[in-house]
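Undergrad: got a predicted structure plus its sequence, pasted below:
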Amino acid sequence: MTSAPGPGIGRLNTIYRQGVLGRRPVVPADFGELERRARRASSARAWAYVAGGAGEGRTMRRNRAAFDKWATVPRMASGAVERDLSVEVLGERHATPVLLAPIGAGALMGADSDLHIARAAAATRTTYVFSNQGCNPMEQCADVMGDASRWFQLYWSKDEGLVDSLIARAEASGARALVVTLDTTVLGWRPQDLNLGSLPFSRGQGIAQYTSDPRFRQIVAERIAAPAERQATPVTLGAIRTLFAMTRNHPGSFWANLRSPEPRAAVETFLDIYSNPGLSWDHLATLRERTRLPVVLKGILHPDDARRAFDLGADAIVVSNHGGRQVDNAVASLDALVAIRDELGPEPTLLLDSGIRSGADVFTALALGADAVLLGRPYMYGLALAGQRGVEDVIRNVVAELDLTMALTGARDIASINRDLVTAQPT
């Protein structure tokens, strides 16, 4: 009886057999070419938002340099014909240690972005963390995923009623964990967006979780009923285009929206309350009373913060610098992971976000203490190139390379990937 090939061999066979027929992959197998093609396929606004980083981009570069500091040490003759890529996180068995990170305003890369991503996640058995700044309501995304695994990301609003409403909807939508993002109480300094004067939320993109929320709609209605003194907006071609964008992106009929104050009021309300600059550990301490879901705190980089998160009852943390988009010159997420794992020991559940570009990167992160990783920009680039199929291809490529790396280093399962299989390189 012959064993079935793993996802790595299977992926190689699929691509090479297509090559015999003269067909090349639409989605490149390497990140560099994927990024180049995605940039050509994207608008300037889309590329600035998705690919851009904070300040001079030092945190983004540091994220990548951190991976380059570690080299894999393959071991020979392990006889590991089959490999088990599954991993248990928060009491759930995941097919692989790769999850899809929440990314807001995905419609910049393609209409109904979140639905395409949700379908791709379900097709590849990959957990998708719904973005709080999504372009499709979480209920729609849940519907297209069936029973497939999903989590929900929460931005802590200034309005506590809205926080509770979003949590309740996530629970009703079948989310299996609540991921609270801590590092975006205010937007970071993002020159690529600033140089274009471009913020997708001001055009009504990325606020679908809000415009579909009963508490948010109540706040908007109250705002319309009691308008505050506002400075008149100059009538320019740009202002008219922005108004049309708000109108198109708001739920309902375009023509009805165009005659209504609601789209503009929704955008203004979102910008006023979407995130709470005063977010504190006291707020986070209330989560156990507010949800039955496992709680994951995202954006932690310091061991003391990690320890405090678990002391408060968090079930897991995501070690993340927001893909280098919030603080310029911040510590690399991978370096922070190593420090936190060394400080807290083997027991706490640690996920890594920021800097993951390939299956080899996933292997390195797992070897250095991550229980799983969140994949971000690469799958968005796949979306830009080929929609749902592009997202699927990126996921399959990353998982295939992880599987092949395991095969070539003698790792039979995820638990076998440890620091014995990597070594720090001299600087």
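TA: On my side now, so go ahead.
Undergrad: for the rest of this, base every contact and every neighbour count on C-alpha atoms.
TA: Noted.
Undergrad: name the helices or strands packed onto the helix or strand containing residue 32?
TA: Assigned by DSSP states H and E, residue 32 falls within helix 31-41. The elements that helix 31-41 packs onto, with contact taken as 3 or more Cα pairs under 8 Å, 6 or more residues apart in numbering; DSSP states H and E, are helix 377-409.
Undergrad: run the last query once more with 10 Å
TA: Packing partners of helix 31-41 (3 or more Cα pairs under 10 Å, 6 or more residues apart in numbering; DSSP states H and E): helix 44-51, helix 377-409.
Undergrad: okay, buried residues for the shortest one please.
TA: Within helix 44-51, the residues scored as buried using 16 or more other Cα atoms under 10 Å are 45-51.
Undergrad: which of these lies closest to residue 424?
TA: residue 51 (28.4 Å; Cα to Cα).
Undergrad: re earlier: can you put the helices and strands packed on helix 31-41 in CSV and add distance to residue 9?
TA: Below are the helices and strands packed on helix 31-41 laid out as CSV (distance: least, Cα to Cα, whole Å):
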stretch, distance to residue 9
helix 44-51, 31
helix 377-409, 7
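Undergrad: and the helix holding residue 32 with helix 44-51, angle?
TA: 150 degrees (axes from the mean of the first three to the mean of the last three Cα atoms, to 10 degrees).
Undergrad: looks to me like residue 165 is in a strand.
TA: No. According to DSSP: H, G, I helix; E, B strand; the rest coil, residue 165 belongs to no strand; its state is helix.
Undergrad: next up, the contacts around it.
TA: Residue 165 is in contact with 171, 210, 213-216, counting by Cα atoms under 10 Å, 6 or more residues apart in numbering.
Undergrad: would you list the buried entries among these?
TA: Buried among the contacts of residue 165 by 16+ other Cα under 10 Å: 171, 210, 215-216.
Undergrad: hold the first one in mind and look at this next one:
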Amino acid sequence: MTTDPAADLAADARARDAADPLRDYPALFHRVDASDVVSYLDGNSLGRPTIAATEAISAAVAQWSGRLIRGWDEEWFDLPITIGDRLGRVVLGAAPGQTAIGDSTTVLLYKLARGALAMRPDRTEIVLDTDNFPTDRYVLEGIAAELGLDLRWITVDPASGVEAGAARESITERTALVVLSHVAYRSGFLADAEEITRAAHDAGALVLWDLCHSVGSVPIELDRWQADFAVGCTYKYLCGGPGSPAFGYVRAAHLDGFTQPIWGWMGRRDPFEMEAGYIPADGIRRMISGTPSVLGMIAMRSTLDLIDRAGIAVVRDKSARLTDYVIELARLLLPEARIASPLDPARRGGHVTLDHPRFREVLPRLWDRGVIPDFRAPQGLRLGPSPLSTTYAEVLTGIEVIADQL
């Protein structure tokens, strides 16, 4: 230790980076001039691109140029399923044949929820929570209005999330579907997905999990949980790029009886026969509606390679250590900010929210200084270090600039 606290903090961050089992991984991601971005703390919104993704996209464009329409027969037509299976194995805990890549999260959420509700036609309720991501709430509000169903709201503290006991108390014999986020978008609260799924099944209801803020940073075991349905995006910890297509999971036991509401030609049995009448394809392909975004699916494969190589348990350990470090530094350097996330890493996903009344006005100045978190109203600054691409030194730099701007 020295008499210079800043130097001691910097030395400690360097020591943490040197001991990090994933210390070589940040170099595998693109980084701009350090004078422009000195601390990227928004991996929970949009992940950095991998260097390998650039090469893969260039190769895909070359394939497009050289093979033209022949690419559909050679690879592209099956990509939503082959990449879906890889997602299932590497980050979802799902056996093959249950996951497909396709539309936006919003569209897949609608398709999965409508299909699930059709499997419980005699029930009249959808259970959700008051602080779920806005899209989830809006989609379900629209479906409830469309079908004449009731919404049963679980009221939660925005700094926490849905506890298993509260979920069990809210699910009734009238509940058709429970829709919750595995990791809360605001607080980072990590729900007990296995216990909540069990509670829903005990009441005869189905469960749809939103995995947007957990996939790629938190171990997920959809098959072991006996989850019914799941949806998630691929541009956060999976680094698929802006607008990369989402994934949908349907438990194998439900596939034969599952019909999603947006009938498109690529989800029909024998689509190239162009026959009259819609007959859903066998298996998970029935989740697909229209032509998938081939280029949009390419980038995430390189991130899956990295997670597969490192192991999701190691990724999770790094994520927990990084967010613990955020909290440690916030207590030291931002004492006036309130920690609006669970303190126990076992109850927390991959990001931390800090509340302060001046964070809204501070955010543009942080971005100008090359420190990039995001803001969630009314006064929350979300810090989402991505375990594969973020260093401890980068986190320290970010917190020090935030303290300076306050």
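TA: The structure has been received and is ready for your questions. Just so you know, these numbers come straight off a predicted model, no measurement behind them.
Undergrad: any idea what the TM-score is?
TA: The TM-score (TM-score structural alignment, normalised by the length of structure 2) is 0.29; 187 aligned residues with a Cα RMSD of 6.6 Å.
Undergrad: circling back to that earlier point, now, among the contacts of residue 165 of structure 1, which is nearest to residue 39 of structure 1?
TA: Once Cα to Cα is applied, the member of the contacts of residue 165 of structure 1 that ends up nearest residue 39 of structure 1 is residue 210, at 29.1 Å.
Undergrad: may I ask which helix or strand encompasses the closest one?
TA: Here residue 210 of structure 1 is assigned to helix 208-211, by DSSP H and E.
Undergrad: remind me what that helix packs against, helices and strands.
TA: Looks like helix 208-211 of structure 1 contacts helix 138-145, helix 160-172, helix 214-225, helix 262-273 (3+ Cα pairs under 10 Å, 6+ apart).
Undergrad: returning to that earlier point: in CSV, list the contacts of residue 165 of structure 1 along with distance to residue 40 of structure 1.
TA: Shown next, in CSV, are those (distance: Cα to Cα, whole Å):
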residue, distance to residue 40 of structure 1
171, 39
210, 31
213, 35
214, 39
215, 40
216, 37
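Undergrad: max pairwise distance over those: which two?
TA: 171 and 216 (17.6 Å).
Undergrad: so which of the helices and strands packed on helix 31-41 of structure 1 is the most packed in?
TA: Compared across the helices and strands packed on helix 31-41 of structure 1, helix 377-409 shows the largest average neighbour count, a mean of 24 (mean count of other Cα atoms under 10 Å).
Undergrad: what about the nearest residue to residue 170 of structure 2 once chain neighbours are set aside, how many residues close to it?
TA: Among residues not flanking residue 170 of structure 2 along the chain, residue 154 sits closest, at 6.8 Å (Cα to Cα, 6 or more residues apart in numbering). Residue 154 of structure 2 has 20 neighbours, counted by other Cα atoms under 10 Å.
Undergrad: one more: residue 151 of structure 1?
TA: By the criterion of other Cα under 10 Å, residue 151 of structure 1 has 26 neighbours.
Undergrad: and for residue 310 of structure 2?
TA: Count around residue 310 of structure 2 with other Cα under 10 Å applied: 15.
Undergrad: where exactly do the helices run in the stretch 1-150 of structure 2?
TA: If DSSP state H, counting those that start in this stretch is used as the criterion, the helices of the stretch 1-150 of structure 2 fall at 5-19, 51-67, 70-74, 79-87, 105-118, 134-147.
Undergrad: can you classify residue 249 of structure 2 as helix, strand or coil?
TA: strand.
Undergrad: wait, doesn't it sit right on residue 113?
TA: No. Assessed by Cα atoms under 10 Å, residue 249 of structure 2 is found out of contact with residue 113, at 11.6 Å.
Undergrad: that older thread, okay if I get the helices and strands packed on helix 208-211 of structure 1 as CSV plus distance to residue 181 of structure 1?
TA: Formatted as CSV, these follow (distance: least, Cα to Cα, whole Å):
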stretch, distance to residue 181 of structure 1
helix 138-145, 17
helix 160-172, 13
helix 214-225, 19
helix 262-273, 15
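Undergrad: which one, of those, ends up nearest to residue 247 of structure 1?
TA: Of all those, helix 262-273 comes closest under Cα to Cα, at 5.9 Å.
Undergrad: where do the strands sit along the stretch 301-406 of structure 2?
TA: Ranges of strands within the stretch 301-406 of structure 2 are 338-339, 352-355, 371-372, 374-376, 380-383, based on DSSP state E, counting those that start in this stretch.
Undergrad: residue 53 of structure 2: which of the ones you listed is closest?
TA: Checking the strands of the stretch 301-406 of structure 2 against residue 53 of structure 2 by Cα to Cα gives strand 371-372 as the closest, at 22.1 Å.
Undergrad: the closest one packs against which elements?
TA: strand 39-40, helix 359-368, helix 392-405.
Undergrad: does anything pack onto the second one? Which helices or strands?
TA: In terms of contacts (3+ Cα pairs under 10 Å, 6+ apart), helix 359-368 of structure 2 is packed against strand 39-40, strand 371-372, strand 374-376, strand 380-383, helix 392-405.
Undergrad: so can I have TSV of the ones you listed showing distance to residue 308 of structure 2 and mean neighbour count?
TA: What follows is those, written out as TSV (distance: least, Cα to Cα, whole Å; neighbours: other Cα atoms under 10 Å):
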stretch	distance to residue 308 of structure 2	mean neighbour count
strand 39-40	23	25
strand 371-372	28	24
strand 374-376	28	19
strand 380-383	25	26
helix 392-405	22	19
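Undergrad: do you know which of those lies nearest residue 19 of structure 2?
TA: helix 392-405 (10.6 Å).
Undergrad: for the stretch 201-350 of structure 1, which segments count as helices?
TA: Counting by DSSP H, counting those that start in this stretch, the helices of the stretch 201-350 of structure 1 are 208-211, 214-225, 237-249, 254-258, 262-273, 281-284, 287-290, 303-311, 333-344.
Undergrad: now, which of the contacts of residue 165 of structure 1 sits nearest residue 407 of structure 1?
TA: residue 171 (38.4 Å).
Undergrad: can you tell me how far the closest one is from residue 139 of structure 1?
TA: 10 Å (Cα to Cα, to the nearest Å).
Undergrad: measure stretch 222-237 of structure 1 end to end?
TA: Stretch 222-237 of structure 1 end-to-end distance (Cα to Cα) = 30 Å.
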